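Undergrad: let's see this in three dimensions:
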Amino acid sequence: MRLLNFSLRNFLLYSFILVLVTIPISFVAIHTILEDEVDETLLAQHDQFVKHIRSFEYLDDLEFDLEVFEQLSYDVDIVQDSFPRSGIQYSTVFIYDSLDQETKPYRELRSSIIVKGHPYLLTTRLSLLENDDLVTAIVTVVVALLVLLTIGMILINSSLSQRIWQPFYKTLNRLKAYELDKNESFEFEQTEIIEFDDLNNAVRQLTDRNKQVFIQQKEFIENASHELQTPLAIFQVKLDALMQSRQLTEEQAGLVKDMLETNQRLSRLNKNLLLLSKIENDQFQEREQVDLKPILLKQLENFSLLTSNMAVHARHDISACTIYANRILTEVLITNLVGNAYQHTHDEGEVIVQLAADRLTVANTGKPLTIAPDRIFERFNKASKPGKGVGLGLAIVKQICDHAGHTVQYTYTDNRHYFTVYFNDQIKSSR
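TA: The predicted structure follows:
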């Protein structure tokens, strides 16, 4: 929903800016319009007053009457001026009202008129108080309408966006949950939007091609591993027979020994590749209650016998723990973790194994990694010593944990490499 949220944020921002800009513009525009109306009214009153004066110029005491009128009138002032002025002047003034005891705004029109040959300054005015109230009311209504319109547009935009983009997010969620190694079809619902239908068709074709290539690669690895088993076994037998020959010189025996070790390494590599292929093909679906304690003790005993010529100190703290998993993969998991610890521990080093109710920890002393810690579980990484392992042991551990739902974690503390497997919530019993 990021795109939708981004669009809503932009719409809200633009709406807020629009309201902020509209308020002063509306106020100025309405105020200007009303001010023009007031000026027209003042001009009409001015012309009407001048017309009346012209009609009474024959009176001898007109000047006295104008003085009396000026004293009595509040909205019209007419006083003698020293010299005539040209044109009409409009202005806004503030006059103190003694009755209401407050200052009020007025709009004034000033012009010079000649009465019986004498210049007079005629001032007519109208109160702007009602106009200001009217402007405030109109602006308030306009702002309220803008706010309601904005809210309505937001709701409509949100509803339409969610409806329009719903097929896209369905496709996106399907892609996020899609696993290439799972045998599942990638079908989409038909939408009413041509662009999304084209997108779904393109995604379907892409996933089908990738799935086909993936299946072909897995089949090739599995077939190649199967085909290699027989020639490797025959090669092993012939090398063993050659090793028993009395006609071999010491140099030739050394070469045959190296060939035997290489062949054994190839056999382990072939078996590991085949195991990885089977795990990825989900061929280990059988699950049962597996007691880890006897398996772990047996593996420790085996490795202690195999490494009896090495000065490796081993200590363990093993509690009873039963998990619900595939037995074969669980045994491979323990074998690879313990074997990795023994293989990469130098002389006078230490191997530590701890089995708790919810985790298995295998640690060994050693130098820091030469690669990034997050690459320790990659296939054929370069962290192994030459001649030790085939680069697939920890990759198989990671694959088994992913298959079983466990979590494996690597840390390096106090010159020790720690591999910890956290079992899932399918634990059946513990100490």
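Undergrad: switch to C-alpha atoms for all contacts and neighbour counts from now on
TA: Noted.
Undergrad: which of the helices or strands spans the closest residue to residue 331 other than its chain neighbours?
TA: Setting aside the residues directly before and after it, residue 331 is nearest to residue 295 in space (CA to CA, 6 or more residues apart in numbering), at 6.8 Å. Assigned by DSSP states H and E, residue 295 belongs to helix 292-306.
Undergrad: helices or strands next to the longest helix along the chain in the packing?
TA: With secondary structure taken from DSSP state H, the chain has its longest helix at helix 2-55. Counting contacts by 3 or more CA pairs under 8 Å, 6 or more residues apart in numbering; DSSP states H and E, helix 2-55 packs against strand 102-115, strand 118-127, helix 129-177.
Undergrad: mind listing residues that contact stretch 351-368?
TA: 293, 312-321, 337-338, 341-342, 344-346, 349-350, 412, 415-424, 427, 429-431 (CA atoms under 8 Å, 6 or more residues apart in numbering).
Undergrad: tell me which of the helices and strands packed on helix 2-55 is the most buried.
TA: Greatest average neighbour count among the helices and strands packed on helix 2-55 goes to strand 118-127 (a mean of 19), per mean count of other CA atoms under 10 Å.
Undergrad: show me what it is packed against.
TA: Using 3+ CA pairs under 8 Å, 6+ apart, strand 118-127 is in contact with helix 2-55, strand 76-80, strand 102-115.
Undergrad: repeat that with 6 Å
TA: In terms of contacts (3 or more CA pairs under 6 Å, 6 or more residues apart in numbering; DSSP states H and E), strand 118-127 is packed against strand 76-80, strand 102-115.
Undergrad: so what's the gap between the longest one and the chain middle?
TA: In this case it means strand 102-115. Relative to the centre of its chain, strand 102-115 is centred 66 Å away, using CA atoms, centre = their mean, to the nearest Å.
Undergrad: now do it against helix 2-55, angle only.
TA: Using axes from the mean of the first three to the mean of the last three CA atoms, to 10 degrees, the direction of strand 102-115 lies 40 degrees away from that of helix 2-55.
Undergrad: again, but for the first one
TA: Put simply, strand 76-80 runs at 50 degrees to helix 2-55, going by the same axes, to 10 degrees.
Undergrad: if we can go back for a sec, list the buried residues in the following helix or strand past the helix holding residue 295.
TA: Sequence order places strand 313-318 as the next helix or strand after helix 292-306, per DSSP H and E. By 16 or more other CA atoms under 10 Å, the buried positions in strand 313-318 come out as residue 318.
Undergrad: this one as well, want them side by side:
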Amino acid sequence: MLILLLGGILFYVLFNYIIDRNIRSTLYERRDFAREKLAFSDSLYVFQNFSYHIFSIKRLPKEYPFTVTEQISDTAIFDPLRKEASLYRQLTFTDNLRGQPFQITVRRPLIDDFEILRGIVASLLVLAMVLGLALYFSNRIVSKKLWQPFYITLSTLKDYQLDERIEPQFPKTNVREFNELIEAVTRLIERTRRDYLNLKEYSENTTHEIQTPLAIIQSKLELLQEHDLSIEQLQLVNAANLAVSRLARLKETLLLLVRIKNNQYIDAQPVEVAKLIASRLAYFEELMEMKQIRLSKQLDEQAKLLINLPVAEILVDNLISNAIKYNIPGGELTLELTNTMLRIRNNGKAPTKPTSTFFNRFVKSDSNSRSLGLGLSIVKAICETNQLSVEYHYQDNYHQISIYFPGQ
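TA: So this is what the prediction gives:
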């Protein structure tokens, strides 16, 4: 646009210069033509009657103090056809022809500067529009072809899973920058996949190897309990048994958290959330009766969520379990489900830490609790891998966790 603007100004100046030079050249030609004709006859007087706006000839008295002069000026002459005054540039000169002094005026019509400017502006606007459209469509065509390897590479990266044994196939291209990008991405994937497989193998081996000694320890502790032990010895055995059970649960929970974060549960399907909640609540009926918790629910039967079913069960179980575990005896548990969100509210003590920290691993509101502090970490991991957003608030003696579905 800047080039067009500067070009328009230059074109206006150049156009005016060319027109002015052309008009002057025409006026001088007509001057020479008039001198040539008047040198032989007075025929131009007849022609003047039909072209007064081009020629104007006047005889001067012979005693007129004659000097050869020339003057160029602009004038306006009424045009009877257009019924308006038109601009002319005229050359007025005096000459002595055949012993008779004459005053001769030759004219040529001018183009109004405003008309020139308006024509140039209109031409530039049309040119800008045509140029803009041409650039837009040509850029789209060229860019679509030029950037095709980039978008194919991007799509391949989005669909690639680290646990796949098939190496990603990237397109071949003549663009040096894209080739460098593909080489760098390929090296990064190789390093990441190697580290991932090593870590996965280590986790699986560790999990498998820990399982056997845990089972042996538990069986030995059970055998010890069959012997006649003192109260102090029984307390020690019970404490060891609780520690072993905690370690076993910790192993399983951490393994589950790693699998969720590695997005190993990818078989998503439409889940009817209301039916899922109703089925999972049945597992917690006795626990709610023991704590005399009042249950109230408002469930939209049409609400659906695209998620892996086992993962959805883990999510709901953790939310309900957390709401019961940290509820007060005789407290209230409220479940609200719409097509945009799931909200769980329960009574409970005021948290001693910011609620946002409860999504971190091993963070508990009560340090004396036997909980592992991983329930909300699992909830957060499930939400992140399924494009859900989760919020935790405490207000008016109520803990409230809200999960918003994708696109909401």
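Undergrad: give me the buried subset of the contacts of stretch 351-368 of the first structure.
TA: Of the contacts of stretch 351-368 of the first structure, these count as buried by 16+ other CA under 10 Å: 312, 318, 321, 337-338, 341-342, 344-346, 349-350, 412, 416-424, 427.
Undergrad: out of those, list just those in strands.
TA: Counted as lying in strands by DSSP state E, out of these, are 318, 321, 350, 412, 416, 417, 418, 419, 420, 421, 422.
Undergrad: quick one, helices of the stretch 301-431 of the first structure?
TA: Assigned helices in the stretch 301-431 of the first structure, in chain order: 327-343, 393-404 (criterion: DSSP state H, counting those that start in this stretch).
Undergrad: the first one vs the second structure, average distance?
TA: Which is helix 327-343 of the first structure. Once fitted to the second structure, helix 327-343 of the first structure is off its aligned match by 3.7 Å on average (mean CA distance after the TM-score superposition for the first structure).
Undergrad: contacts made by that helix with the rest, please.
TA: With contacts defined as CA atoms under 6 Å, 6 or more residues apart in numbering, helix 327-343 of the first structure is touched by 364, 393, 397.
Undergrad: quick revisit: just the buried residues of the helix or strand just after the longest helix of the first structure, please?
TA: Following helix 2-55 of the first structure in sequence order, the next helix or strand is helix 62-72 (DSSP H and E). For helix 62-72 of the first structure, burial by neighbour count (16+ other CA under 10 Å) applies to 63, 66, 70.
Undergrad: swap in stretch 263-279 of the first structure?
TA: Neighbour-count burial for stretch 263-279 of the first structure [16+ other CA under 10 Å]: 263-267, 269-277, 279.
Undergrad: can you check stretch 364-375 of the second structure too?
TA: 364, 365, 371, 372, 373, 374, 375.
Undergrad: again, but for stretch 10-24 of the second structure
TA: Buried residues in stretch 10-24 of the second structure (16+ other CA under 10 Å): 12, 23, 24.
Undergrad: of these, closest to residue 190 of the second structure?
TA: residue 12 (62.9 Å; CA to CA).
Undergrad: gap between that closest one and residue 128 of the second structure?
TA: Distance, residue 12 of the second structure to residue 128 of the second structure, using CA to CA, to the nearest Å: 17 Å.
Undergrad: before we move on, what about residue 189 of the second structure?
TA: If you go by CA to CA, the gap between residue 189 of the second structure and residue 128 of the second structure works out to 47 Å.
Undergrad: picking up where we left off before, switch the contacts of helix 327-343 of the first structure over to CSV; also include distance to residue 180 of the first structure.
TA: Listed next are the contacts of helix 327-343 of the first structure as CSV, based on distance: CA to CA, whole Å:
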residue, distance to residue 180 of the first structure
364, 36
393, 23
397, 20
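Undergrad: of those, closest to residue 186 of the first structure?
TA: Nearest to residue 186 of the first structure among those, counting by CA to CA, is residue 397 at 29.5 Å.
Undergrad: now do the contacts for the closest one.
TA: residue 333.
Undergrad: ok, now the one 10 residues further on?
TA: Residue 407 of the first structure is in contact with 401, 421, 422, counting by CA under 6 Å, 6+ apart.
Undergrad: how does it look with 7 Å?
TA: Counting by CA atoms under 7 Å, 6 or more residues apart in numbering, residue 407 of the first structure touches 401, 421, 422, 423.
Undergrad: straight-line length of stretch 304-312 of the second structure, end to end?
TA: 11 Å.
Undergrad: hmm, back to that, okay, and which of the buried residues of stretch 263-279 of the first structure map to helices?
TA: Per DSSP H, the subset of those in helices is 263-267, 269-277, 279.
Undergrad: can you tell me which of these is nearest residue 10 of the first structure?
TA: For those, the nearest to residue 10 of the first structure is residue 279 (48.1 Å; CA to CA).
Undergrad: so what's that closest one up against?
TA: By CA under 7 Å, 6+ apart, no residues touch residue 279 of the first structure.
Undergrad: what do you get if the cut-off is 8 Å, keeping everything else the same?
TA: With CA under 8 Å, 6+ apart, residue 279 of the first structure has these contacts: 399, 400, 403.
Undergrad: what about the residues you listed, which one has the most neighbours?
TA: residue 400 (23 neighbours; other CA atoms under 10 Å).
Undergrad: how near is that residue to residue 423 of the first structure?
TA: Following CA to CA, the distance that separates residue 400 of the first structure from residue 423 of the first structure is 12 Å.
Undergrad: number of nearby residues for the nearest residue to residue 291 of the second structure once chain neighbours are set aside?
TA: Nearest non-adjacent residue to residue 291 of the second structure, counting by CA to CA, 6+ apart: residue 329, 4.9 Å away. Burial of residue 329 of the second structure is recorded as 16 neighbouring residues (other CA under 10 Å).
Undergrad: same question, the one 5 residues further on
TA: Applying the criterion other CA under 10 Å, we find 17 residues in the vicinity of residue 334 of the second structure.
Undergrad: gap between the equivalent of it over in the first structure and residue 429 of the first structure?
TA: In the first structure, the residue paired with residue 334 of the second structure is residue 352, using TM-score structural alignment. Residue 352 of the first structure sits 23 Å away from residue 429 of the first structure, going by CA to CA.
Undergrad: likewise for residue 87 of the first structure?
TA: Distance from residue 87 of the first structure to residue 429 of the first structure, by CA to CA: 105 Å.
Undergrad: one more: residue 363 of the first structure?
TA: In terms of CA to CA, residue 363 of the first structure sits 24 Å off from residue 429 of the first structure.
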